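> A structural model of the following input is requested.
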Amino acid sequence: MKQPFNNVKRIFAVALLVTLTSFTLMSYPGAAENKAEQPNQVDASMAGAATAAEKLAGDQADNAAATQESQPAAGKEKSNTTASSSKSAAKTEGANSYARIFPSDDQFTLAAENTRLQLLVHQNSGHFLVKDKRDDNVWRSFPSPEGWKDKENTDTWKKHMQSPVFIKYVEFNVRKDQVKETNVIDQKSTIEQFELTENGFRLTFSMPKIGFIIPIEVNLKDDYVETKVLEEGFKDGKTAEEMKQFEAENKKKKDNDARITGIRLYPFLGSATSEQENGYLFIPDGPGTLVQFKRDRPPNNNFYFERIYGDDLAFSNNNNSFSIRQPVRMPVFGIKSGEQALLAVIDQGAEYANVLAAPSKSMNQYNWATAEFTYRQRFFQPTDKRKLNGFQTFSRARTEGDRSVRYYFLDRGASDYVGMASRFRQFLMEDAGLSPIKTEDDNISLQVHLLGADSRKGFLWDSYEPLTTTTQAEEVVNELTSIGVKKMSIAYSGWQKGGFSENGGHFPVDSGIGGNDGMSHFIDFAHAKGHRVTLDGSSYTFNNSGRDGFRSSRDGLQDLGAVVIQFREHEGKSTLVSPRFMEEVMLKDLAKAKQLGVDGLTLGYGIGAFLNSDFNERYKATRKDARKIQENVFAKTKEQLGSADVTNGNFYALKYVEHVHGLSDENSFDLFLDETVPFAQIALHGLVTYSSWYANVTDNYGTYLLKNIEYGAIPAFMLTHAQSQELIGTRSLFNYYSTYYKDWAEEIAKQYSRFNEALGDVQNEFIAGHRTLEEGVNETEYANGKRIIVNYNAVPYEKDGVTVDAKDFAVLPGGG
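Have a look, this model is predicted:
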């Protein structure tokens, strides 16, 4: 299987050079023009009641008075030094300023309660508090008062932080490509239809000046609060009749036809300053990454903003908006501050959500993270038949549906990334359909990927290059079994007609490697040895052969500008197939795969990894539709063949799969990121097995092995019967520079034995702990008490009677 996303990066090499710059200009709050009026107080009202501005002004006056009364009278206390006096004055000034902007805790009334949590609401602003009965922690839907410094926040950001809703919008009658920003404060929003519900409250923010109506709901559940933007009652800009009325009443001013592009709901829930440095932001970059709270962090524009489940090629194509970071596979983020921590899981509308995380001094004084829901997307609109010239604009149609985020408030004893991952594991089991795995014995299943064949570019025509025939595959498997590899999961790639670089018309198995009969015989042989066999099915994502009745202009995935999306290969190009066309072909081919006796398919790319809208009128599909199509393919594959695997897959695919290949074990190396942590691995271990990329083509083989041991991953190898140099010059296999099985057989057997010792008896155990013992030395603990200490350093680690050799690991069974 091809390494995911390498082709994307080659196609758009030029675009990548400008991605960060264009992304910063588009996404940085405050960079976009904002001409909205900026009142000092919320101007809002409940239906049939006085305006919230009046109420909130009264509340804030009470806050300020209470703050003043709490200060010692002049002359009663003396500071020891001028410095301490100045510091006290600054603190008082900050408290007074905070009290004028945000409501105090005693102004909130109870909305819902259970055995763990209380939800309280401030009806005049729409903000809420969550009080944790277990440890008396208080969570606010606005920035924490601790460490507030008025001078470190601009007036614009004070209003953003005061507002429960942050809005991005575009004015189609002004600049169709320019995003503006506003909030309920600037828009003088009123609160309408406030009501307490069975589990919380519901209200509507009405902004008649700009034409937005945003209904929201907040519900208290067992150990979490769910915030939701509701579709019912949502209004997005003025109607045609309202626009005419506006222009009639404002003859010198034309309505700007404002339409929402993005919304953040309660974006500062859980935010904290860096006054206390014992905290971090958790972001879903790679397996999981921490951004530490740092008091001395220099002001900068570094922040994280990535779309969940990766780019949508139907919008990213031709508009220079591709991210160079790894795609986000998990719809999560988190915040730890001192002894309290929360995990956010983006639930409804995750397909249209982004994760935004900003360390202190990148935008304001707070460390904060939030979900931003996309309602319209920027795209390239061609203006000529060749579709090379055009302009940037936003989609007119709005993506509909409820959008929700669950905020899990963790126990004090679990207030770190391990606790976050453990709670996410519980979510995966209770809400996403995953179940603990059952193992037959204590032998891990080594991941062996075999390359069948590829084509080689010729002067007049291409030549077929067999690399591992089915007969030769039996030889490879037999040798590995004979030297100690007791269990293998074998994925066969390049088996389809034409080999690895040919897409479309997969069956029958190419006769050049043995045909259907040869493959069936190999599968029977592997089963007799106790091994599992899957076929690589990720290549159904593309078609470059025209087989299966495919025509690029008719059956290819199209962007909103009606451009067919194609991927440039090392030699030639392939068309991205419409998801509905792909689904139809795959479901027909499952019966053919079943006749071979195969155990399943290893899927990827457009079946579990890419998530694209399709504007091809024959096969039209939203991003949400595309997810449903992919899940149906996984479900049918599992139902008819017995199992499915996925490569570098999005987490919605995991409930259908037996193994995840290519699970990331490193972050994207942004300069402001501090530490990679195995969040994904902690969440998944014991639910599905997983491996990272191929050991024999990794940059640092020794570190790869240690990282896999630390993360509880099964090693994977890409092998051929042909010698490695025979891959040189093939169309697509130039990345696989060391695949000859005889070069690796003894090493594979050695590492299989070591990994079995470390991980064989904990395959079905949850990871219960992970920590750094000292720099370069990490410990992973399993639920049964087994501990594995990994030493990446060039010198031995010795402590508490435990010795771990340099660049090695030690296993401590049963908590010894």
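> Going by C-alpha atoms from here, please, whenever you check contacts or count neighbours.
Fine.
> which residues does the residue most central in space within the chain contact?
Residue closest to the mean C-alpha point of the chain, counted by C-alpha atoms, centre = their mean, is Val328 at 2.8 Å. By C-alpha atoms under 8 Å, 6 or more residues apart in numbering, the contact list for Val328 reads 284-286, 306-310, 650.
> and it, how far is that from Lys91?
Using C-alpha to C-alpha, to the nearest Å, Val328 is found at 40 Å from Lys91.
> Can you show me the strands along the stretch 101-250 of the chain?
If DSSP state E, counting those that start in this stretch is used as the criterion, the strands of the stretch 101-250 of the chain fall at 109-113, 117-122, 127-132, 138-140, 165-171, 175-183, 190-196, 200-207, 212-220, 224-229, 235-236.
> What distance do you get for Glu54 to Thr109?
From Glu54 across to Thr109, the span is 18 Å (C-alpha to C-alpha).
> Here is the second sequence; please produce its structure so I can put it next to the first one:
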Amino acid sequence: MSTNKKPIVWVAAGALAAFGLYQFAYGATVEPQATLGQSKIVLNKKEGAFPYRANNYTMPEQAAAAVVSRTIPADYKKIGESNGLELYMAGKTLAIMVKNKATGYVWASMPSDADLANANLNEEWQTAIKSPLLLEYYTADEMLSSASYMSLGGKVDKVEPIEQGIRIDITLAAIKAGLSLEVKLDGDSLVVSIPQKSMWEKGAEKLASIQPYPFMGAVHKADIPGYMFIPDRSGALIRFSKSHIQFDEPYVAKIYGTDYSSDSLDSATGRSSVPVFGVVHGTKQNGVLGIIEDGRYNAKIVAYPSGLSTDFYWVSPKFEIRYGYFQPTSKTMGGYNTFQKDPIKTDRQVRYEFLGGQDADYIGMAKSYRTYLQNKGELTKEKKEKSNADIPLQLRLLGGETEASTFGAQVVPMTTFAQSKKIVDELMKDGIKNMKTVLDGWNKGGWNGKRPAEFPVESKLGGASGLKDLQKYLAGKGIPLYLTNNYTIAFDNSNLLNFRSDAVRALNNEINEFPYFGWGSDSFFDDIMARDINPGKAMKLAKDDTESMKKLGVDGIALDWTGTVLVSDYNKKHPYTREQSAEAYRKLAEGFKGSLKELAIYQANDYMWKYADTLFGIDNGSSQYMYETDTVPFMQTVLHGYIDYFANPSNSSSNPREDTLRMIDYGQYPSYLLTYEPYWKLRDTPSVDLLTTQYTDLEQPLSEMYKAMNQALRQVQDATIESREVPDYGLSAVKYSNGIEIVVNYTSNDYSYNGVSVKAKSFVIIGGE
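Below you'll find the predicted structure:
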């Protein structure tokens, strides 16, 4: 570990910056008024709506005429019918149409002839858009090439009826490969699947990826009003527009994030915690939600705005079949590009849910996905009633941190267990009684001294006896205590692993190793190396820790990274596919859930939700890529009323007041990362970037923020989000299942909503107490 030190001048400057930030954020009175939960904050009255037209907000919907449905041509034959849908297919092109019987609207997998005639398409894209499949394959000389069903000389070998649909055996003559495409109705859903056992290859070329019916719901320019939904962080929209800047690249999100064992680091522009996407043709008129089922662990969501390659807006799943990689042959990085010889063995399937009327928007999509998860047993509602209690606060306490010195690494105690009691006492005196207390750096070596955190408990914080005493103290006040750990990465100083056998290996057989604090950063701890842990080993480590936690009487664990980062392991002795890794983490979580009272997970992917009591660090924004027009609370709509979810710590925010309003808008609970000792003591630690953590500096803004949020959200804790309207730029109105409506005004101007005055930078509660 490096022993270099940051200049103390930098820390002093940081202190002044933090002071200025909190003067700006909390200089005005933030105590909620007794009437309608209105804050007293009022800023620039001449600000106008311009700042709220940015893509980190949601735009108001513009009035639009009813979207005219396409007619079903005579060459399309009906191949399935359910209570709500009719399914048709064109024999020549294999294109499909789906009629929503409730609305009469017809969805198509291929644009109309008129749109194709008006589109500025080269020959390659003319062929691609008319194809039921887009593909990538590796050539005989191991180069990656793009193609389509038609460009590869696709032909139908066999057509076989199946229940409510059809199975088509396809040959791709140009590359001597083939597969079966199944299209059917399952209840009131359309299901498109490619069974793994149907895929075959007889030539030198090998399939790399496949996109079935990628142009389902595609829109030419802005000929139809509406948008595409993409699951970027909390959720984002790409609205159909005739005029926009020229985009350089599409949205490409690996579902569940980058697989560092097989993905190139520049292969994706985003990540998604849920395997969904959607299209709206006329808000509150027609919508479709795509849910990637089989094959989702090795799939991406790809969305193209108009003007990028074609004049169409389109969004599609992209299923990986095999990965390419660089195989080094020397220590000087000589080597060659190659690809997996064997395909990833999984079926590939996408389900489409069709929405109409009031449910035809991003909220309706979220509700549809919520129902889908409920039906699969992956999302269950808590039995306890909470709406009469105060909302919870995540009280995240940094215990010990590692410090570099000339005598080696040592622990800097930032919050001892005795000091933790004092912080809790002070917050309870301020009226905050519902807390989830999370201890970071409780272990020997401190927060960044060891990963995973290792027992015994750090003696400088009070040791095991001090932790037991804190646990009993908090239990007496009804406050759960969580210890933070992660079982996904290990630092090179860990005593728990044999890295030759326990570290994850990439496709090229090299160990997944990286500088934990970044490549080429100015961090003085960039010599701390991390390695991914084999999921099987992770389960064993977690099981051992469970027994130690039970002995200490700890209520729960807060899993960091383990519910978020998902990698394959290509170690030949104990390989794990990405799907098997996810299942291992589910079993790990299930073990904690069965042994401890509470399980919290940071930024959890949806396959972990079944086991989580609490979700920490949930994003309440999008990545704000240039092609994104809106940020929306899709994730929060799915979760609200089922699992408590918290934002990132407010004292890490550049605009806490804005984020407080956004948390109220998104139904999200607050979080603070605190220390007892002053934050300047972190100047020689990896946590030097934490500028404001001392609880005495933050007690007042924390208390004021909590009171406002508690007033806003206390009555809707058990309720689900049922609708969200944006009456004007910088405004939102969220309706809950218990009839309560919360209206948030982000702007610096007062606003009248249905006769109710909403003060600037404030909120009102309509209904309830």
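> Nearest to Arg386 of the first structure, out of the strands of the stretch 101-250 of the first structure?
Nearest of these to Arg386 of the first structure, taken as C-alpha to C-alpha: strand 175-183 at 22.0 Å.
> the inter-axis angle of the closest one versus strand 165-171?
For strand 175-183 of the first structure against strand 165-171, the angle by axes from the mean of the first three to the mean of the last three C-alpha atoms, to 10 degrees is 160 degrees.
> helices or strands up against strand 175-183 of the first structure?
In terms of contacts (3 or more C-alpha pairs under 8 Å, 6 or more residues apart in numbering; DSSP states H and E), strand 175-183 of the first structure is packed against helix 155-162, strand 165-171, strand 390-394.
> and Val291 of the first structure, which of those is closest to it?
Judged by C-alpha to C-alpha, the one of those that comes nearest to Val291 of the first structure is helix 155-162, at 20.7 Å.
> Mean per-residue distance, that closest one versus the second structure.
In the superposition with the second structure, the average deviation recorded for helix 155-162 of the first structure is 1.1 Å (mean C-alpha distance after the TM-score superposition for the first structure).
> so where in the second structure does that helix end up aligned?
Aligned by TM-score structural alignment, helix 155-162 of the first structure falls on residues 123-130 of the second structure.
> Quick one: residues in contact with that stretch.
By C-alpha under 8 Å, 6+ apart, stretch 123-130 of the second structure touches 93, 95, 110-111, 116, 134, 147-151, 215, 310.
> Narrow those residues to those that are buried.
Among those, those buried by neighbour count (16 or more other C-alpha atoms under 10 Å) are 95, 110-111, 116, 134, 147-151, 215, 310.
> Dump the residues you listed into TSV; add distance to Lys158 of the second structure as well.
As requested, these are exported to TSV (distance: C-alpha to C-alpha, whole Å):
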residue	distance to Lys158 of the second structure
Ala95	16
Met110	22
Pro111	26
Leu116	29
Leu134	20
Ala147	22
Ser148	19
Tyr149	16
Met150	17
Ser151	20
Phe215	24
Thr310	32
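> how about Gly785 of the first structure, what's its match in the second structure?
That one, Gly785 of the first structure, aligns with Gly739 by TM-score structural alignment.
> ok, the nearest residue to its match once chain neighbours are set aside - contacts?
Spatial nearest neighbour of Gly739 of the second structure, chain neighbours left out: Gly767 (6.7 Å); criterion: C-alpha to C-alpha, 6 or more residues apart in numbering. Residues near Gly767 of the second structure by C-alpha under 8 Å, 6+ apart: 739-741.
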